[in-house]
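1. only geometry, no sequence info:
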């Protein structure tokens, strides 16, 4: 099932942009969580 093939170009581009934004958002959230856990561990180990 390739839904993108049937979509007009603008919608396809918007969908790809949306995918890229969600991926970047998840990466930023993951990095933030990683840093937060690292700081928490550093505080506990002091």
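-> Looks like it arrived, so ask away. Fair warning: this is a prediction, and the values are worked out from it, not measured in the lab.
2. from here on, contacts and neighbour counts on C-alpha atoms
-> Fine.
3. tell me which residues in stretch 38-46 are buried?
-> Within stretch 38-46, no residue is scored as buried using 16 or more other Cα atoms under 10 Å.
4. contacts for it?
-> Outside stretch 38-46, not one residue touches it by Cα atoms under 8 Å, 6 or more residues apart in numbering.
5. distance between that stretch and the chain's centre?
-> Between the centre of stretch 38-46 and the centre of its chain there are 26 Å (Cα atoms, centre = their mean, to the nearest Å).
6. Next up, a structure to set beside the first:
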């Protein structure tokens, strides 16, 4: 019984991690998101 519950929790954990990765990948391709969240300190890139 406990093994099945642990397996279910692990599956839910991996599904949540995959969803997070997909969302991050989608946001990385969204130019508006990148512009809003980029650091505007250009002096360190000189």
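-> Yep, it's here. It should be emphasised that the depicted structure is a prediction, and the values quoted were computed from it without experimental measurement.
7. Mind checking the TM-score on these two?
-> Once superposed, chain against chain, the TM-score is 0.64 (TM-score structural alignment, normalised by the length of structure 1); 34 aligned residues with a Cα RMSD of 2.1 Å.
8. and the corresponding residue of structure 2 for residue 21 of structure 1, how many neighbours?
-> Alignment note (TM-score structural alignment): residue 21 of structure 1 maps to residue 10 of structure 2. Per other Cα atoms under 10 Å, the neighbour tally for residue 10 of structure 2 reads 12.
9. Quick check: residue 10 of structure 2 vs residue 27 of structure 2, distance?
-> Distance from residue 10 of structure 2 to residue 27 of structure 2, counting by Cα to Cα, to the nearest Å: 26 Å.
10. mean deviation of the helix or strand containing residue 4 of structure 2 from structure 1?
-> Using DSSP states H and E, residue 4 of structure 2 maps to helix 2-28. Compared with structure 1 after fitting, helix 2-28 of structure 2 has a mean deviation of 0.3 Å; criterion: mean Cα distance after the TM-score superposition for structure 1.
11. after that helix comes which helix or strand?
-> Heading C-terminal from helix 2-28 of structure 2 (DSSP H and E), you reach helix 31-37.
12. For the helix holding residue 4 of structure 2, buried residues please.
-> Neighbour-count burial for helix 2-28 of structure 2 flags no residue at all (criterion: 16+ other Cα under 10 Å).
13. Between the two ends of stretch 26-34 of structure 2, how far is it?
-> Distance between the two ends of stretch 26-34 of structure 2: 11 Å, counting by Cα to Cα.
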